[in-house]
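Engineer: heads up, no residue letters with this:
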């Protein structure tokens, strides 16, 4: 309360574990200092993936500095602003998802992604503005799925990662000119990730029976193929024969291979990734779905 009074604090968030202390200090402000207490917002615990409270005594703390080694300040602010009610399980492995989500918000903000519900659109645009501390950029940046950058960095020649990734993205159709500074920052995040973690966690992707059959057929169809255009056609043909909408099938494959609903042209990317690696990733996705 003395700090609030001395510094003229008029807003302070607090964790639910100190709610009683906040109530006492609010009363001290009113009855001792004769001043109104700050407005408050209560937030709950951050938990680790095992459900334990994140704390120094538990030895499971990771700091903002650690987050910023692998992700942008905007992704960290999204973590903070997206939801403040209810306990939340977080881990450094969430960073790729938050990085991609900032890009999705940017697409909404600049009108590149339509949202039919106007209230939802306003909420998402507001969230994006807060991720930039109410000073958003004037134009969107280059968007590359985090997992794609991680994969490209993994296979890049040591010491030449940035040049290798930039050249690959050009071949995939990304417009990198004018965005090199931002792209280099993103590549550096992915490079730190690859240096510090052996494997990126693959998210489980939900599939119906038709989708599962289509994925199995695609594994057979791409065997031994190296041509990007033929692989692109194989995806279309597999979806058509399986009775799965091609658009939805492509989105499913992007989620399996990149952890995002969209990305570079899929056929050339699969060729660069290697069909053996693609098949292994698809098999893992099928097994993960079955085990659930």
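Structural biologist: Here it is on my side, so go on. Fair warning: this is a prediction, and the values are worked out from it, not measured in the lab.

Engineer: can we go C-alpha only for contacts and neighbour counts from here?
Structural biologist: Will do.

Engineer: Helix or strand: which one has the residue minimising distance to the centre of the chain?
Structural biologist: Taking C-alpha atoms, centre = their mean, the centroid of the chain lies closest to residue 97, which sits 1.7 Å from it. Assessed by DSSP states H and E, residue 97 sits inside helix 95-109.

Engineer: take a look at this one as well, against the first:
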């Protein structure tokens, strides 16, 4: 509903851009519930009307505790010959580790299952398709590559966390910029749980694969 409301005279609609539309919906859900700031009172009123129209005045739900972009990251890295139920099982396992959720909660979560199905169908028809770009400075990319090389499965979460700070300092990259770039690539959002424990839960090798693939596909270089 939101997509068609916004369409009139202002934008073209493409199924290939559906991940961007879902990202926009998630952002407005967070804004509606006061989880993210919005520029002005006028914009806030417009956004609230748009969201209430989108949900047909039946109540705007809270945003899910995960992002569709992260689900799409996971599904796109899995072998495409797998059946949907197997992809759903793996996605539940990985996303519960991403966001420190209980797998059994995701089993009862119909929104999550729908997200996985959207991602599954999207990858089948469009490949990895259109994704939001991540603007990254060369120094930040160099720091991330150095971090990837430095960590290994024998390290504790605290050791990996400390290495992240050391690498950011070595390459003179502000820690906030370093971490937010990684979170955007892996989770689809600029914040996340402590990086060391996240990597430990996910597995070092799998973390590296997701991060490197996401940056390769989505990065665009900024100044610096």
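Structural biologist: That came through fine. Everything quoted here is computed from the prediction, not taken from an experiment.

Engineer: Please enumerate the strands of the second structure.
Structural biologist: For the second structure, the strands defined by DSSP state E occupy 134-136, 219-221.

Engineer: hang on, the earlier thing: give me the contact list for the helix holding residue 97 of the first structure.
Structural biologist: 67, 70-72, 74-76, 78-79, 113-115, 121, 124-125, 127-128, 140, 143, 145-147, 259-260 (C-alpha atoms under 8 Å, 6 or more residues apart in numbering).

Engineer: so it corresponds to what in the second structure?
Structural biologist: Per TM-score structural alignment, the counterpart of helix 95-109 of the first structure in the second structure is residues 18-32.

Engineer: picking that back up, now the buried members of the contacts of helix 95-109 of the first structure.
Structural biologist: Buried members of the contacts of helix 95-109 of the first structure, counted by 16 or more other C-alpha atoms under 10 Å: 67, 70-72, 74-76, 78-79, 121, 124-125, 127-128, 143, 145-147, 259-260.

Engineer: if we can go back for a sec, how much does the helix holding residue 97 of the first structure stray from the second structure?
Structural biologist: Taken over the aligned residues, the distance from helix 95-109 of the first structure to the second structure averages 1.0 Å (mean C-alpha distance after the TM-score superposition for the first structure).

Engineer: how near is residue 68 of the first structure to residue 99 of the first structure?
Structural biologist: 11 Å (C-alpha to C-alpha, to the nearest Å).

Engineer: In terms of neighbours, single out the busier of these two.
Structural biologist: residue 99 (23 against 15; other C-alpha atoms under 10 Å).

Engineer: what residues are up against residue 190 of the first structure?
Structural biologist: Going by C-alpha under 8 Å, 6+ apart, residue 190 of the first structure touches 70, 146, 149, 150, 153.

Engineer: could you dump those residues to TSV with distance to residue 289 of the first structure?
Structural biologist: Converted to TSV, the contacts of residue 190 of the first structure look like this (distance: C-alpha to C-alpha, whole Å):
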residue	distance to residue 289 of the first structure
70	28
146	23
149	25
150	23
153	28
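
Engineer: Inside helices: which ones of those?
Structural biologist: 70, 146, 149, 150, 153 (DSSP state H).

Engineer: Ignoring the adjacent residues along the chain, who's closest to the corresponding residue of the second structure for the second one?
Structural biologist: Taking TM-score structural alignment as the alignment basis, one finds that residue 146 of the first structure is matched in the second structure by residue 68. Leaving aside its chain neighbours, residue 68 of the second structure sits nearest to residue 115 (6.3 Å; criterion: C-alpha to C-alpha, 6 or more residues apart in numbering).

Engineer: Need the counterpart of the one you found in the first structure.
Structural biologist: Per TM-score structural alignment, residue 115 of the second structure is aligned with residue 186.

Engineer: For the second structure, which segments count as helices?
Structural biologist: Under the criterion DSSP H, the second structure carries helices at the ranges 2-7, 18-32, 41-54, 68-77, 84-99, 103-107, 110-126, 138-150, 157-170, 175-187, 195-202, 204-218.

Engineer: Take those and lay them out in JSON lines including distance to residue 132 of the second structure.
Structural biologist: Output for these, formatted as JSON lines (distance: least, C-alpha to C-alpha, whole Å):
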{"stretch": "helix 2-7", "distance to residue 132 of the second structure": "17"}
{"stretch": "helix 18-32", "distance to residue 132 of the second structure": "7"}
{"stretch": "helix 41-54", "distance to residue 132 of the second structure": "21"}
{"stretch": "helix 68-77", "distance to residue 132 of the second structure": "9"}
{"stretch": "helix 84-99", "distance to residue 132 of the second structure": "20"}
{"stretch": "helix 103-107", "distance to residue 132 of the second structure": "25"}
{"stretch": "helix 110-126", "distance to residue 132 of the second structure": "15"}
{"stretch": "helix 138-150", "distance to residue 132 of the second structure": "17"}
{"stretch": "helix 157-170", "distance to residue 132 of the second structure": "24"}
{"stretch": "helix 175-187", "distance to residue 132 of the second structure": "10"}
{"stretch": "helix 195-202", "distance to residue 132 of the second structure": "22"}
{"stretch": "helix 204-218", "distance to residue 132 of the second structure": "7"}
